[in-house]
Each structure stands twice: as C-alpha cells, then as structure tokens.
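Engineer: I need the structure of the sequence given here:
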Amino acid sequence: MEPGTPIRCEMTKWGDRPHWRFSGILLGSDEHGDWLGFPEGTHNHRPGYEFRSDVDAVTLVPAGRWYVATFHEPGIWCDLYVDITTTPTWEGDVLRAVDLDLDVIRMSRVPAAPPPGRVAGPGEVFVDDEDEFAEHQVAFGYPAEVVQQAQASCDELVRAVRAGLPPFDGAHRRWLDELTRLTRSASS
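Structural biologist: This next block holds a predicted model:
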C-alpha cells in the first residue's frame, strides 16, 4: 500500500467478539513498523459505544509484536495509549488484531481532565484493565501461551515507555506532522 491509502482497523476480543472499528490512512513505514493516521473527528465505534476523536492521532503497528501504540496530539487526558493485542495482521487494507485487555497508558503532560475514575498525575505511566485481563482469561478461555505473551509484552512496554526508549522517544512526531500535511492537502 502507498502512503495516503485509506485503511480500516477492525479489532476484536477473544473468540471473534466485535470490538473497536475505525478508519484512517496509511502514513508510511519506518524501522519501528507501519504508521497509521487518524485525524481529529475520526469516528470510533464498538458495540454499545461510539465517539469522534478530539485530537489527531497516529498509531504504530510494529511487525511481529503483541501491541499497537497510539500517540495523541495534546488536548486529551493521555498522550500514549498502547493496546496489548495479538500480533496485528494486514488483510489488504484492513488491519486486524485481538485486543487482550491490558493497556499501557502515559498520561498527558499537559493538564487535561482524565476520564471518570482515573487518578494519575501528568506524565505517569501505568497499566490499565488488569482486572479485565484476569476475568477474560477465565470467561473467554485464553490459552496459557496467550496470557504469558500478553503479560510479557505489557511488562516490556511499561519499561520502554518509562525509559523513553524508541519508538517512545518522540519518533511519532514525524508521523503526526505527516498526518497534518496529508489532511491539509486533502482539504485544499
């Protein structure tokens, strides 16, 4: 696929249960993986909930890794939201992965109202939905190797994000700039 190609993300939960679906554009690739762009106003929906994004965001899809990482422009409560997933795969212009509940989140350094129930300081990195991960292991029957790989990926990501290791060192800025360039040229 060429940069600027429209793409769709179709996430599921274990057992092919529907989860998040949204559209964006392929921005390009680098040593970290494929980068996707989602402009402000992108429609995100899952069963029982939907919203339009308040800020531009880019998502890194690393090859062969158990996560997708979304970096947000300032203006919302977090600047990084990493979903622990099965290894993402492309089927044509559709990205698919199974969301495995665990999320590594870095709170925005710029004060913004956190969602209800969230009490974390600016720039804090934490793991969310550990309770959901434990519940779903039983309810959905996650295989032991999936549980082990998801937890190992989560632990590694917490360390990398806290240390500011690549690609969590600002590498996403280039791609946010590219998203702005592409969306600006599309609207003129």
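Engineer: Every contact and neighbour count from this point should use C-alpha atoms.
Structural biologist: Noted.
Engineer: Show me what the one helix or strand Arg174 maps to is packed against.
Structural biologist: According to DSSP states H and E, Arg174 maps onto helix 172-187. If contacts are counted by 3 or more CA pairs under 8 Å, 6 or more residues apart in numbering; DSSP states H and E, helix 172-187 sits against strand 17-30, strand 33-38, strand 57-61.
Engineer: Another for comparison:
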Amino acid sequence: MSTSDSAAAGSDGLVQVNYHKYDGSLHWNLRMHRLGEDEHGIWLGLPPNSVMRKGHDREVPIAEAHVLLFPPDAWWTALFNAAPRSTEIYCDITTPPQWPSREEVTMVDLDLDVLRKRGAPGPILVDEDEFAEHRVRYGYPDEVAEAAEASARWLMDAVARGTGPFGGAHRKWLAMVDPA
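Structural biologist: Next comes the predicted model:
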C-alpha cells in the first residue's frame, strides 16, 4: 500500500469493518488494510496471523491471509482466504455495504452464506435455517428477504461458473497481504 493510500484510509492505514445483525447488534468486526479498488469494488486485506471479533467478545485469531471485497450496491460481500484454509471463498449475504467514512464500512449480515471449500467442485449455501429463524425474529421486510435470496442464487451461479470477481480477480489483492 502506498503512503498516500495509507493516509487516505486513516492515520493508521486501516478501515473498520462492522457487520451487524438486523436488530443493530454488532456481529463480526475487524480492522483491515485498504488495498484498492477495481471494477468489482473495494478490496481490503489482512496478512496471516491477524484477528477479528464477534460482537464485543475476545479476539479470534485468523491464521491465513485474506482479502474482503465490497461490491458497490450489491447485497453481499466476499472473503477470499489464502491456502491452506479449507474455505477458499466465503460470501456473506448482507445489505449493501455503507461507507459512513473512508475509514469505516458497515452492513447488516442477513445470515445466508455461499461458500466454496478449497478443491470442491462447487459452492454450497449455508445457514438457511438461521435465515428463516431471523426473518421471523427480526421481522425482515419481504423486500429484504427477497433481495437476500436473489443474491444467494446469483452467488451460487457466479461462484460455480467462476464469473465476475470469482474468476481469480482476488489473486492480485491477496498477493499484497500474503507473503507465501
């Protein structure tokens, strides 16, 4: 990351990433380096042996380097993990990411996740039960639930076919934070 990018992303060169649940409670949160932007969106990354938190709990170590993509106006974010992590791609279905400032991005996690395990033939959709439960508990409006389900379908297809950012666009960004 260049000096000007570091200064533009905040005095310490990091961006605060805050996933919330629909009731407003803090979910996964971490600080990541702003790597840059391309036609797919804004890319943030962390080197190996970094940490994240779930809510206000203790830090959770993350052994492998990873990058996180925030596409504009999409109902998802995509995490790309370096090897040997078994999950290569992990997409959270979310409300469209909001940038209150250049130093913070926030979105609501809508439970559904699309992931692809390293070496697996295709993606899988997980947490459909949690989505159904939270849809009732938190009262997801129909348009939110429909957007989440449509995003999950789109991601299943895009990850399976390797289209868009799932065709290897993450590799150059991952190389910026992964010394391997």
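Engineer: Select, out of the helices and strands packed on helix 172-187 of structure 1, the one closest to Glu130 of structure 1.
Structural biologist: strand 17-30 (17.8 Å; CA to CA).
Engineer: Make sure Val17 of structure 2 is indeed in a strand.
Structural biologist: Yes. Counting by DSSP: H, G, I helix; E, B strand; the rest coil, one finds Val17 of structure 2 located in a strand.
Engineer: residue boundaries of the strands in structure 1?
Structural biologist: Counting by DSSP state E, structure 1 has these strands, from start to end: 6-13, 17-30, 33-38, 43-46, 49-52, 57-61, 67-72, 78-85, 89-91, 94-107, 125-128.
Engineer: Kindly present those as CSV, with separate columns for mean neighbour count.
Structural biologist: Listed next are those as CSV, based on neighbours: other CA atoms under 10 Å:
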stretch, mean neighbour count
strand 6-13, 18
strand 17-30, 17
strand 33-38, 23
strand 43-46, 15
strand 49-52, 11
strand 57-61, 24
strand 67-72, 24
strand 78-85, 24
strand 89-91, 12
strand 94-107, 22
strand 125-128, 17
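Engineer: for the ones you listed, which one sits closest to Val147 of structure 1?
Structural biologist: Nearest of these (CA to CA): strand 94-107, 8.6 Å.
Engineer: Turn the strands of structure 1 into JSON lines, columns for distance to Ala144 of structure 1.
Structural biologist: Shown next, in JSON lines, are these (distance: least, CA to CA, whole Å):
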{"stretch": "strand 6-13", "distance to Ala144 of structure 1": "16"}
{"stretch": "strand 17-30", "distance to Ala144 of structure 1": "19"}
{"stretch": "strand 33-38", "distance to Ala144 of structure 1": "27"}
{"stretch": "strand 43-46", "distance to Ala144 of structure 1": "27"}
{"stretch": "strand 49-52", "distance to Ala144 of structure 1": "30"}
{"stretch": "strand 57-61", "distance to Ala144 of structure 1": "24"}
{"stretch": "strand 67-72", "distance to Ala144 of structure 1": "18"}
{"stretch": "strand 78-85", "distance to Ala144 of structure 1": "15"}
{"stretch": "strand 89-91", "distance to Ala144 of structure 1": "21"}
{"stretch": "strand 94-107", "distance to Ala144 of structure 1": "13"}
{"stretch": "strand 125-128", "distance to Ala144 of structure 1": "20"}
